[in-house]
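Enquirer: Please work out how this folds:
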Amino acid sequence: MRLPIHPPLPGQNSPSQVEVVQHNVRHQGFMKFSVMTLRHERFAGGMTPVIERDICHRGYAVAIVLYDPQADMLVMVEQFRIGAFAAGVNPWMLEFVAGMVKPGEDPAEVAIREAAEEAGCMPRDVRRVYTMMPSPGGCTEVVEIFFGVVDSTGVGGIHGLEDEVEDIRVHLVPAETAIALLDGDRVPSGFTLLGLSWFARHRDRMRADYGVV
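Expert: Alright, predicted model coming up:
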């Protein structure tokens, strides 16, 4: 997926020229790493000298905010994250359901599938709320964040695909608790932080839309 090219601010023009001199793959595994040498246009005009930049090719992912408006509960998952462990952060993170999108797959359908696999629930009225890049300074990953309504009755337990060595614990988190975690700087996962920020601003409207006063 490619994000649409918009100026940073409405009515603002930005540089647009990039000249790639060389692009070499250095590692191909679960993620691909490459080195690109290039020049790009400067704000004041002209081009930069040739520079070298490392790139992590992370791919395209989705995440989904799963909300039960009747119970005022969010369905969230906890699992081990290697990046957090390597950074010295608690690697068992509370997050929204997320997963990778393969070429040709519909992102909304992937979000629904991941909700079933990771949390044992089936969202309805699924809608896209944001598209974001977690680390555009050196990573190609694009994450599309969705919202979906669920019935949280009976949701919980341990989930995940055994052949992918997934070990995922499902939590029902009261909306007020989740927002308090957000405000208390207790949500380090980027897509979860953004999804919770959106949810906190739109929660009342979501409840009204589904007949909860």
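Enquirer: switch to C-alpha atoms for all contacts and neighbour counts from now on
Expert: Will do.
Enquirer: can I assume Ser34 sits in a helix?
Expert: No. With DSSP: H, G, I helix; E, B strand; the rest coil as the criterion, Ser34 is assigned strand and is not in a helix.
Enquirer: With adjacent residues omitted, what lies nearest to it?
Expert: Closest residue in space to Ser34, ignoring its immediate chain neighbours: Val25 at 4.1 Å, by C-alpha to C-alpha, 6 or more residues apart in numbering.
Enquirer: SS state for that neighbour?
Expert: Per three-state DSSP, Val25 ends up strand.
Enquirer: List the contacts of it.
Expert: Residues near Val25 by C-alpha atoms under 8 Å, 6 or more residues apart in numbering: 32-35.
Enquirer: cool, Asp151 as well?
Expert: Counted by C-alpha under 8 Å, 6+ apart, Asp151 has contacts 68, 121.
Enquirer: From Asp72, how far off is it?
Expert: 10 Å (C-alpha to C-alpha, to the nearest Å).
Enquirer: Show me what the one helix or strand Thr37 maps to is packed against.
Expert: Assigned by DSSP states H and E, Thr37 falls within strand 32-40. For strand 32-40, the elements it packs on are strand 18-28, strand 51-57, judged by 3 or more C-alpha pairs under 8 Å, 6 or more residues apart in numbering; DSSP states H and E.
Enquirer: Which one of the ones you listed lies nearest to Leu193?
Expert: Ranking these by proximity to Leu193 (C-alpha to C-alpha) places strand 51-57 first, at 22.0 Å.
Enquirer: Now the second one, please; I'll put the structures next to each other:
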Amino acid sequence: MSNRLTSTLDEVTLSTQPIFEGKIITLQVDTVRLPNGNTATREVVRHPGAVAVLAIHNGKMLVVDQFRQPMGRCEIEIPAGKLEPGEDPKEAAIRELQEETGYRCGEIKLLQSFYTSPGFADEIIHLYVTEELESGEMSPDEDEFLELSEITLDEAYRYIREGRISDAKTIMAVYAWHLYTMTGKFGE
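Expert: Have a look, this model is predicted:
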């Protein structure tokens, strides 16, 4: 995301040791040379990237409730999913919105791309927004169980306070939506 080429803070990768290769992520340990000449190790999670959609329908935000194994509980989130190899993020956002909510969108716009945990992972999420929605039929992945609902901005803030919404992409989407309700702009 940065146009910066080099810095006095850059670390040089000396070697990479693959540790794990899964269906979604890989884990590697890099040995790096630090700016002061010393060496250190860095554990790095590689991820193909993801998309998420802030979808506003009749003044409410579309969300899905689903069980999240790492958290051991259900989480209310905006529609989202990982990128397939070589997939255009915009097309992935349109696909994920339809699969998880049944809604098809007209115009869809990129709000922001951001890294989720740059201290150890290269996962980037591309957050899109749409208000042009046409209902259809959900078609989640075979191992994906979701409950779709539409919530108001007040409900979204209440769910954040209650911990029912606690993931960064959804909280970021709520803040962007709030900004939009106040200014008519998504931060452009």
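Enquirer: picking that back up, and the furthest pair within the contacts of Val25 of the first structure?
Expert: Lys32 and Val35 (10.4 Å).
Enquirer: Find residues that contact each of those two.
Expert: In contact with both Lys32 of the first structure and Val35: 25-26, using C-alpha under 8 Å, 6+ apart.
Enquirer: Taking the centroid of the second structure, which residue is nearest it?
Expert: Ile125 (3.9 Å; C-alpha atoms, centre = their mean).
Enquirer: Isn't it up against Thr116?
Expert: Yes. Using C-alpha atoms under 8 Å, Ile125 of the second structure makes contact with Thr116 at a distance of 7.1 Å.
Enquirer: thinking again about what came up before, the helices and strands packed on strand 32-40 of the first structure: which one's closest to Leu3 of the first structure?
Expert: Using C-alpha to C-alpha, those put strand 51-57 closest to Leu3 of the first structure, at 15.2 Å.
Enquirer: what range in the second structure does the closest one sit on?
Expert: Mapped onto the second structure using TM-score structural alignment, strand 51-57 of the first structure spans residues 40-46.
Enquirer: Mind reading off the mean deviation between the matching stretch and the first structure?
Expert: Stretch 40-46 of the second structure, aligned to the first structure and superposed, deviates on average by 0.8 Å (mean C-alpha distance after the TM-score superposition for the first structure).
Enquirer: Just the buried residues of that stretch, please?
Expert: For stretch 40-46 of the second structure, burial by neighbour count (16 or more other C-alpha atoms under 10 Å) applies to 43-46.
Enquirer: coming back round to it: confirm the residue nearest to the centre of the second structure sits in a strand?
Expert: Yes. Under three-state DSSP, Ile125 of the second structure sits within a strand.
Enquirer: Which position in the first structure pairs with it?
Expert: Per TM-score structural alignment, Ile125 of the second structure is aligned with Val143.
Enquirer: Now do the top helix by length along the first structure: everything it contacts.
Expert: Determined from DSSP state H, the single longest helix within the first structure is helix 190-209. Applying C-alpha under 8 Å, 6+ apart, the contact partners of helix 190-209 of the first structure are 63-65, 69-70, 95-96, 134, 143, 145, 178-179, 182, 187, 213.
Enquirer: With stretch 108-126 of the first structure instead?
Expert: 62-64, 66, 75-77, 97-101, 127-128, 146-152, 155-156, 159-161, 168, 170.
Enquirer: Relative to the centre of the second structure, find the outermost residue for me.
Expert: Gly37 (35.6 Å).
Enquirer: quick one: stretch 145-153 of the second structure to chain centroid distance?
Expert: On the basis of C-alpha atoms, centre = their mean, to the nearest Å, stretch 145-153 of the second structure is displaced by 17 Å from the centre of the chain it belongs to.
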